[in-house]
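[1] With the sequence up front, the predicted model follows.
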Amino acid sequence: MSMLFDLTGKVALLTGASKGMGLEMAKGLAQHGATVVISARKQEQLDAAVAEINMAAGRDCAHAVACNIGYKEQLQELVDKTHEMAGAIDIVVGNAGVNPYYGPTSDIPDDAYDKTMRANVQSNLWLAQMVVPDMVKKGTGSMMFTSSIGAFKPSLMLGTYGMSKLALIGLVRNLAEEFGPKGIRFNAICPGLVKTDFARELWDNPEVEARIKNDIPLRRLGEPEDFAGLAVFLASDASRYMTGQALTVCGGSNMWT
């Protein structure tokens, strides 16, 4: 087996990983040898996800900690419990995010704006600050955060969400610049429309789905499973010279021209 994608002995911490993309990324990391600690808000969903990951990996390698990423103290508890259960952290997947408001940016209430920015941007900064000492000690590590193709264009109804995801790319670039000399890599993943519960309102209508598919060169929406290999790539030595990048994974809908 090629060692390029081997994650044996590595510890991965994932947020927003009880279902959808986060769960599939956790499965991919576990199948390539990592011990994974997954988090989300609901313990019941996490317990089911742990069983699914262990079955996919063929070994007991997953742990779960309930956490709301909007609260710094809960994130710190997540990191502390990960240390207790699995040891120093080598890989971070910041996949959790929120979209509490659907409408024009000019009309967004202060509390919805603050919640969006705190969960989608600041929580990932907090997580990076908490975990980076583990990686500095080892002189290596990889963090990846889920942004969106919404970062690249304005939107009348999802504009503030897109703003937060563009800010997240900016955070990734700055952290990549700051910690590159320490051997730590930061990258952003920018999905197109993926068939998850989070995005259900955008695709759960046959006519709408057909129209969207027609604008995608691969003629299908994204599936959560499409992101497992990308997580393994970014976590492993296969991407060891890649940092500060925003990887667009959208079936071709958002090609650069």
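    Now that the structure is in, tell me what you want to look at. Numbers count the residues shown, from 1 in each chain.

[2] Please make it C-alpha for all contacts and neighbour counts, starting now.
    Will do.

[3] Nearest the middle, which residue of the chain would you pick?
    The centroid of the chain falls nearest to Asn95 when counting by C-alpha atoms, centre = their mean (2.5 Å).

[4] could you measure Gly139 against Pro217, distance?
    The gap separating Gly139 from Pro217 is 40 Å, by C-alpha to C-alpha, to the nearest Å.

[5] same thing with Ser39?
    Ser39 is 34 Å from Pro217, where distance means C-alpha to C-alpha.

[6] who's in contact with Pro100?
    Applying C-alpha atoms under 8 Å, 6 or more residues apart in numbering, we find Pro100 in contact with Ala112, Lys115, Thr116.

[7] still on that earlier bit, just want to know which of Ser39 and Pro217 has more residues nearby.
    Neighbour totals were compared for Ser39 and Pro217, and Ser39 leads with 30 against 13 (other C-alpha atoms under 10 Å).

[8] Use this one as the comparison:
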Amino acid sequence: MNNLFDLTGKVALVTGASRGIGESIAKTLAAYGAHVLVSSRKIEGCQAVVDQIKEAGGSAEAFACHIGEIEQVDSLYGHIESAHGRLDILVNNAAANPYFGHILETDLSAYTKTVDVNIRGYFFMSTKGANLMKQNGGGAIVNVASVNGVIPGDLQGIYSITKAAVISMTKAFAKECASFNIRVNALLPGATDTKFAATLVKNPKILEQAMQHVPMRRVAEPDEMAGTVLYLVSNASSYTTGTAINVDGGYLIG
């Protein structure tokens, strides 16, 4: 049997890939043969990941893009189309969570930033990516959502709302893009040891309280998210679309 996880010849774009979960996903896709565009807001962090991928024998390039800025998204896709002429894999991982506090005290700035990146950014990254995939016979999109999209996180109201929207967006794109051989699925990470989740992970009191609701009683490492994404973008999941996979140590079991 052929290797179901082989991504040789595929062009993959991973946003928010300069660190954390995105970095692990980018390195994993490259290890299985994909040429990976490592994207995030700052080129320096992206280039550092690209250098590590190349040192390990993989193929990658860095491109700075803030997905909350439509002009930058257009520039990124213009580069992909001119340099590669195709996109086979899109992983929407970049996200914003600028506010940690009571929902009633959410100000307009925090609201706008969170929605612009987590909803508008994912939406237009997906429409542009899917249109490019459509021209080349199909592809796979994975949206990194969150368990907070199912059960709102404490003091993370607007972030949780946007992640619920990402889950719904995943299903809508999956339904309408299936005829183009484009599969769209979501990853729902639980508590993961990243800089993004530092408010939770680095606060012993909050962490202890949170772990009471996680049957595995520990925080995930970023690398523990990458295998699920590899499955969702590979031929191993060729009949899987519109699903949301929880990788949460059992948190959503209830």
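    Thanks, I have it. This one's a predicted model, so the numbers in the text were calculated from it and none came from an experiment.

[9] Aligned to the residue nearest to the centre of structure 1, what sits in structure 2?
    Aligned counterpart of Asn95 of structure 1 in structure 2: Asn93 (TM-score structural alignment).

[10] any idea how far Tyr122 of structure 2 is from its match?
    In this view, Asn93 of structure 2 and Tyr122 of structure 2 are 9 Å apart by C-alpha to C-alpha.

[11] Overlap in contacts, the two.
    What both Asn93 of structure 2 and Tyr122 touch, as defined by C-alpha under 8 Å, 6+ apart, is the set Asn143.

[12] one step back: please name the residues that touch the residue nearest to the centre of structure 1.
    Asn95 of structure 1 neighbours (C-alpha under 8 Å, 6+ apart): Leu14, Thr15, Gly16, Ala17, Met21, Gly22, Phe145, Thr146.

[13] taking the residues you listed one by one, which sit in strands?
    By the criterion of DSSP state E, membership of those in strands covers Leu14, Thr15, Phe145, Thr146.

[14] Just give me the closest of those to Lys195 of structure 1.
    Thr146 (15.2 Å; C-alpha to C-alpha).

[15] Disregarding flanking residues, what is the spatial nearest neighbour of the counterpart of Gly159 of structure 1 in structure 2?
    Gly159 of structure 1 maps onto Gly157 in structure 2, with residues paired by TM-score structural alignment. Nearest non-adjacent residue to Gly157 of structure 2, counting by C-alpha to C-alpha, 6 or more residues apart in numbering: Ile103, 5.3 Å away.

[16] I'd like the distance between Lys19 of structure 1 and Asn205 of structure 1.
    From Lys19 of structure 1 across to Asn205 of structure 1, the span is 21 Å (C-alpha to C-alpha).

[17] Compare those two and say which is more crowded by neighbours.
    Neighbour tally, Lys19 of structure 1 and Asn205, criterion other C-alpha under 10 Å: the higher count belongs to Lys19, 19 against 10.

[18] now for Trp126 of structure 1: what does it line up with in structure 2?
    Under the alignment (TM-score structural alignment), Trp126 of structure 1 pairs with Phe124 in structure 2.

[19] Confirm that that match sits in a strand.
    No: with DSSP: H, G, I helix; E, B strand; the rest coil as the criterion, Phe124 of structure 2 is helix rather than part of a strand.

[20] which parts of stretch 192-207 of structure 1 are buried?
    Gly192, Leu193, Val194, Lys195, Thr196, Trp203 (16 or more other C-alpha atoms under 10 Å).

[21] whoops, I mixed them up, stretch 93-109 of structure 1
    Neighbour-count burial for stretch 93-109 of structure 1 flags Val93, Gly94, Asn95, Ala96, Gly97, Val98, Asn99, Tyr101, Thr105, Ile108 (criterion: 16+ other C-alpha under 10 Å).
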